[in-house]
Each structure stands twice: as C-alpha cells, then as structure tokens.
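Asker: Provided below for reference: sequence and predicted model.
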Amino acid sequence: MKIVTQVKLIPEADQAAALSATLHAVNGAANWVSGVAFDHGVPREYELRKYTYGELKDRGLGAQAAQHTIKKVCDAYTTLRANMRAGNLGKPGSKRRRKAESKPIAFRPEAAHPFDDRCLSWQYDAQTVSIWTTAGRLKNVRFVCSPDALKTLREHRKGEADLIERDGVFYLVAVCEIPEAAPYEPKRFIGVDLGIANIAITSTGYQAAGRGLNRHRKRQLDLRAKLQAKGTQSAKRRLKNRRRKEARHATNQNHIISKKIVTEAERTSSGIALEDLGGIRQRVRLRKPQRIILHSWAFYQLGQFLEYKARRAGVPLAYVDPAYTSQECADCHHIDKKNRVDQALFICRSYGGVAHADRNASRNIAARGEAAWTAGRESRVPATP
C-alpha cells in the first residue's frame, strides 16, 4: 500500500534561494514542453523527448530533471484526457471544456516537481537531505517531521519525492510502501453513516457531531467575506495568511474520526461498511445556502482516510449502495419516505419504532455490509451432480 509522508525543509537563506530558483526553472521549462506537446498533438513521452530533451539540457536542467519534466507534462495531459472522458469538465462543446482544450496546460512557478534517488538522498540520523538544484548539489539541507513520520521514511520510503513550495515554505512529500496487514474474518460489521449535521455516526454508538465543524466553517466564511469587502492591504495580507486554514482543520478532524472508527473495529474484530457516495455532488439537488455546506465537506477525503487506515490495520472494508438507507427501518426493513420525519427523527410507519435517523441508517449500512461480505465469500461454482 502506498502512502505519502510530508517533511518540512529548513534551508539556509542561500539554500532557499537555490530551491526556489530550481522550482521556477523546472516549471518554466514544463510550460515550454507543454506548449511543444500541444503544438504536436501531445505525442507519446518518447516522441516528446526527441523534440524537447536537447533544449532542456541547454536550459541548465540535469538529465534526470529533464526526464522528470517531460514525464510531468505527459502525465498532466493524461489526467486531462481522463477528466474529459469522465465528463468532469462538462459535455463536449461546453465553455469549460472548450477552455481546457484550446490552450496548453500551464504549471505554476511553485508547482511540485518530482525527484528520484539520483537527484535526492536522505540522511535520516542527521535529518538532512542532499538535493539537486540548478545551482548545483545542495548538501545538509535540514528537515523536520514527527518521530512516526521519520520512522516511516526510514523503513518504508520507496520511489520519488515531490518538492513543493507553499507560502515561502519548502516541503518534501515522499512515497512510502507500507505492508498491508492480512485481513481477518470479521465477527460483525460496523456501519458508518456520513452526513453534514453529524459527520459520522456508527451502528455501535459513536457519533462525530458536525456542529463544531460547521460553526467553524461558517465563521471562516463570514471572516473571508468581511476581509474581501474591506479590500485594504492589511485585509489582503490577512486573507493570504488564512488560506487553507479551514481545509487543514477539516483534514485534521477527518483523521481523528477515521482513526477512532478503525481502532474500534480492530479492537472488536469487526469490519467497516461505508456508503458508496461517488458522484453525490452531481446527484443531490439542494437550495443555494445548503450547497455551500455540501460542497465544502470532504466526503471523499474521510472515506479515503477510513480506507487506507483500515487496509493498514487489516480491517475488512465493504462499500454498499446508499439507496434508501435513511428511509428503511433497520428492524422490519419497511421502506417509506415518510419514515424520516426530520433530520434527526425516524419513526417506522409499519410497526411504530422510533430511533435516531442517522443511527438507524448506520444499522442498515452495517447489515448491507455484512450481506455484501458474505455474498463475496460464497462460491458461485455449480454443485457437482
């Protein structure tokens, strides 16, 4: 299983200048390569190398840096084509799709650039790195990270690392190959219902209320609106300093929630059942004030955190169809839209049972997860006559 580990670089002033100049140089070169690729109909990587490699070397890029620049451009166009096929940029002929198709892909001056083991070496005991730059090889560039991250890097780092500059701070994001634990046979399944009023509710009783997070988001939204309306230089500096603050807070909450759920499942030898919420933003129709809440909540991120933490711990994970989980009674399985009285109250119209709506949905998800797990183990081979 591949995960990424991020470390923060603490370069000296001259080292920081060299790192910044390197990122600007390779991303400027990537923009030039992107233009060449666009003009030639985005050829394959080998053909694009014939058009661009010599010029990149003349610009001062090393052999590996030139190869990575070409590959980065090819990967960007591959991603663009995949998004077009998936319809993520709209239908053919739409304004957004025409805009994406009509010009070469552009890279920001501080965009990430990959470094392999020929361009980057790690000294874990000293917590330093040696890295290639356009000004020559930089040695003894210090980095800091948590003890767990350092242990992960020392034991499992494999492959490339990306150099990123964010608000004047440099980071290395390294790929680590983590061995997966063998999944055990679950005694039961824990259903996880994801929502906005309650971020996550499990069938075992754990509840991660969304009130605090939603209040934090509302405060951040109001503060951004106030600063944007003010428009002074100090307000703009304040806006710049607060960028990504809300996203970092939400990411931290998702890590905490997913860790608690996976830990509980591992402790009780249970599996985890999740709703397959792919495409929910396209399917759901809401009023404008509710769209802000829906589109600012990281459904996909929390699901990804649950998935990789479960795989790392060997906890079985099953995705189930979310249809009617909020309208179906977990006891008698009667489905009726009127069963869901309001956001929090569920009253079965068949036998009169009363329950918390999200808790009832999580029990339905748990039952579907167990059924899916059992169906996956059953043999489909016809019996021998």
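Answerer: On my side now, so go ahead.
Asker: going forward, measure contacts between C-alpha atoms and count neighbours the same way
Answerer: Fine.
Asker: Now do the helices in the stretch 101-250 of the chain.
Answerer: Under the criterion DSSP state H, counting those that start in this stretch, helices of the stretch 101-250 of the chain are mapped to 147-156, 211-230, 233-241, 245-267.
Asker: Can you add mean neighbour count and distance to Ala63 and give these back as a markdown table?
Answerer: Rendered in a markdown table, the data for the helices of the stretch 101-250 of the chain read as follows (neighbours: other CA atoms under 10 Å; distance: least, CA to CA, whole Å):
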| stretch | mean neighbour count | distance to Ala63 |
| --- | --- | --- |
| helix 147-156 | 15 | 26 |
| helix 211-230 | 14 | 45 |
| helix 233-241 | 13 | 37 |
| helix 245-267 | 17 | 36 |
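Asker: Save the ones you listed as JSON lines, and put in distance to Val173 too.
Answerer: Written out in JSON lines, the entries for those read as follows (distance: least, CA to CA, whole Å):
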{"stretch": "helix 147-156", "distance to Val173": "10"}
{"stretch": "helix 211-230", "distance to Val173": "27"}
{"stretch": "helix 233-241", "distance to Val173": "22"}
{"stretch": "helix 245-267", "distance to Val173": "16"}
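Asker: Can you say which of those is nearest to Gln327?
Answerer: Closest approach to Gln327 among those (CA to CA): helix 211-230, 23.2 Å.
Asker: Taking helix 245-267 as reference, get the angle to that closest one.
Answerer: Angle, helix 211-230 to helix 245-267, by axes from the mean of the first three to the mean of the last three CA atoms, to 10 degrees: 170 degrees.
Asker: and here's the other structure:
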Amino acid sequence: MDLRGGAPQQHSGKLWLEVAFEKSLRRRNALQEAVYYDLKATFGLSAQPAVRVVKKVVDAYATLAGNLNNGHLTGKARRKAASRPIVFRLDAAQPFDDRCLSWNLDARTVSIWTVAGRIKAVPFLCSRRAMKLLERRKGESDLMMREGAYYLIATIDLPEPAVYEPSDWLGVDLGIVNLATTSDGEIMSGRPVNRYRRRMNRLRAKLQRKATKSAKRRIKAIRRREGRFVTDTNHRISKKLVDTAERTSRGIALEQLKGIRQRVTARKEQRYFLHSWAFAQLGAFVEYKAKRAGVPVVFVDARNTSRQCSECGHIHRTNRVSQAWFACRSCGVVMHADRNGSRNIRCRADAAWQRGAVNRPSTVMVQDAGRIPQPVADRTCKPRASARGS
C-alpha cells in the first residue's frame, strides 16, 4: 500500500524520510514531533495513518542498526547502508492496526484505509484451517504484494501447549542424498528432489546463455517455482516427523547445522546441492510445528555423528566406508550410514535432555552434546569408546 498517493514527499524542501537520517531521530516520539504535522498537511493523512508511517520509519532504522551491529553488512554494503537514508519500495509491506484495517470474518471481507479513502467489503480467500486461526487474530496485519497479488499477513495469538516428558527420542539425520533419515529406519529419499533440481539447473543455464529479456523473466519464474517446491518439500517432511513423534510420545532430535556450509567441503558438482538446500528452513519448520503440538525438540552437536558407531561408540574416519554404508572397525557392525547417524543423534538428545531437567524450556539448544550417555532401559545408546587410530 503506497501511503504517498503520488504527492511530493517534501518536508521543508527535502524528502521527509531524510529527516530521521539527517537529524539522527531514531525514537518514535522524537521523529513524530518533527514530522507529524507536516505529514498530515502534505499528504492529507489523518492522525492514525501518520502515526503508522512514523512507526514504520523508526522500525526500519532499528532493523538497520541491528544488522550493522551484528555484522550482517560488511564492506561496501555496510558503507552504502550507513551513508544514506532508508528508501521504501512502492510494493513494500505496509502494517495496519485495527483502526486502519478491520476484519469481518463472517462475510470474509476486510475494510482498509487508503489515501483515496476507506475501501469497504474487500473479499479475501483462505483455507478453512486458516479461518479458524483468524478467530484468534491479535495485533497488526501486514499488507504485502507478491507476484502481482495482494496478501494479508495476520498475527495469531495461540496458547502454547505444555511440553510433555518424552519417553524416547526420534533422531533425524539430514542430508542431500537422503533428505531425512530417522532412528526408526525410515528414509526420506532425496532422489526425486535432486532430479527435479538438476532439471531446473540445466534449464536455468540454458536461459542464461540466451540472455534475452524474456529469458530473464523466465529465470525469475523458475527461481520462484523452485523456491515453492523447496518450501513444500520441507513442510511435508517436517509435518511427518512431528506427527510421528507426537503419536509415539517422543521428542525430536536434530543436528545443529549452523555454519555447516563453512565446515563441510564438497566436490564441485556437489556444491550446488549442498549450498542451495534450505536445511535451516526445515529445522525451523520442525521447531514451530513441534511447539504447536507440544513436542519437545533438541538440537545437538553434529560432530562425528557420521563417524561414530551407534553400537559401541567407536569413532574413526574410516568407519564411513561410503555414502550409504557404515562399518565399525571395532565391533564390526554394518548398517545404513544415515541410520547410524540418526541413532547417534537420538542418544545425544537424551543426554542433553537429562542435563536440562531443571527449568527446561520447550526447545533445548545444545552446542556441545558430544557425550553419549550410559545405556538406559529399552534404549540402544552405548557408552562412548576411545577413538583408536584417529
């Protein structure tokens, strides 16, 4: 929603967005005092839209300051962002509170304020499940444009269910050849996914060689299509994992894969698949779906999960004889490599959960869960053995 309405953005001979930058007005009250009346006079805004415009500018500068302080922008990008005022795109998302946008759930319509006046009875579409969630809507709604269509993003206030005490853990090993392998032995193969992505990659390379305007438009469409495909795949995998854990009263154990792209080396033909798959997105989907269902989630250290024997605990780099198979040099056990890794993840989650027994949160983030616990009744975790020859 463009709040400017085609009017010149002037504030004492300069763009009003520059006021916050040049006068270093980063607080809402200070900026509102400086631009509030000019905003209303220049654009004909009523009181509440003028306040929302000021709030959006303040939030944008707060986000920029956070990115600069956390080192998310470096070099030329940092200097460029810090040396000029923020500029909003015409199709940027616009927040609306209940005074500027009201919902009529029975009629499935909204009433929304614009610079040309309030537009009433605007119909919206959503699923039946989303309609039930909208009954718990609270706070602001964001209007955004994506691929030529308008979307309303609503904030839903849901009560957080109590996290149950897990009877065991469902270890999940993430990968490229097999997207997810559970400690139960279920393998979610990545062959169809990788075949689809190879085809999209070849088509993208073919269009890039043409370099025409229509080819560039097609490349953008392919990128969006592949992004939707990745998101849908991660949704389906995460839903299946959470449903399995909830049905068996278990928790979910995942690898902490932050920085995996910097730690892992791969051949040139494998780098595209390693660096482009959304592992973080899959972990986030599992986390929020599990939180909604009351399923506990633990992230454990991924080091040596593929080299350690889940039977005897022996660690050696030659235990992983191939991508698909694991053969322990100590006890001689042979099993699927990804299942062995998922069983190690399961055991590390048990140790992490026991250490966090006091004031345990719904999700436990573990960075150093390298110790394997002693055997427990009805569990297959083994004590860790020394890494001979490593």
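Answerer: Thanks, I have the structure now. The structure presented is a predicted model; accordingly, all values stated were derived computationally and were not measured.
Asker: quick one: what helix or strand has the residue nearest to Ser306 of the second structure when sequence neighbours are not counted in it?
Answerer: Leaving aside its sequence neighbours, Ser306 of the second structure sits nearest to Gly341 (CA to CA, 6 or more residues apart in numbering; 5.0 Å). Secondary-structure assignment from DSSP states H and E places Gly341 of the second structure in helix 337-355.
Asker: Distance check, the residue nearest to Cys348 of the first structure when sequence neighbours are not counted against Leu194 of the first structure.
Answerer: Setting aside the residues directly before and after it, Cys348 of the first structure is nearest to Asn339 in space (CA to CA, 6+ apart), at 5.1 Å. According to CA to CA, to the nearest Å, Asn339 of the first structure and Leu194 of the first structure sit 19 Å apart.
Asker: what's the matching residue for the residue nearest to Cys348 of the first structure over in the second structure?
Answerer: When the two structures are superposed using TM-score structural alignment, Asn339 of the first structure falls opposite Asn319 in the second structure.
Asker: quick one: contacts for that match?
Answerer: Applying CA atoms under 8 Å, 6 or more residues apart in numbering, one finds that Asn319 of the second structure lies in contact with Arg307, Gln308, Cys309, Phe326, Ala327, Cys328, Arg329.
Asker: which residues does the residue nearest to the fifth one when sequence neighbours are not counted contact?
Answerer: The spatially closest residue to Ala327 of the second structure, leaving aside those adjacent along the chain, is Val334, at 4.5 Å (CA to CA, 6+ apart). By CA under 8 Å, 6+ apart, Val334 of the second structure lies in contact with Trp325, Phe326, Ala327, Cys328.
Asker: Are any of the residues you listed buried, and if so which?
Answerer: Applying a neighbour-count criterion of 16 or more other CA atoms under 10 Å, the buried members of the contacts of Val334 of the second structure are Phe326, Ala327, Cys328.
Asker: Reformat the residues you listed as JSON lines; add secondary structure.
Answerer: Formatted as JSON lines, these follow (DSSP: H, G, I helix; E, B strand; the rest coil):
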{"residue": "Phe326", "secondary structure": "strand"}
{"residue": "Ala327", "secondary structure": "strand"}
{"residue": "Cys328", "secondary structure": "coil"}
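Asker: which non-adjacent residue is nearest Gly294 of the second structure?
Answerer: Here the nearest residue to Gly294 of the second structure in space, its sequence neighbours aside, is Val163; by CA to CA, 6+ apart that works out to 4.4 Å.
Asker: same deal with Leu3 of the second structure?
Answerer: The spatial neighbour of Leu3 of the second structure that comes closest, neighbours along the chain excluded (CA to CA, 6+ apart), is Val115 at 6.3 Å.
Asker: for the alignment partner in the first structure of the one you found, what are its contacts?
Answerer: Val115 of the second structure maps onto Thr134 in the first structure, with residues paired by TM-score structural alignment. When contacts are counted by CA under 8 Å, 6+ apart, Thr134 of the first structure is found next to Ala18, Ala21, Thr22, Ala25, Gly60, Leu61, Gly62.
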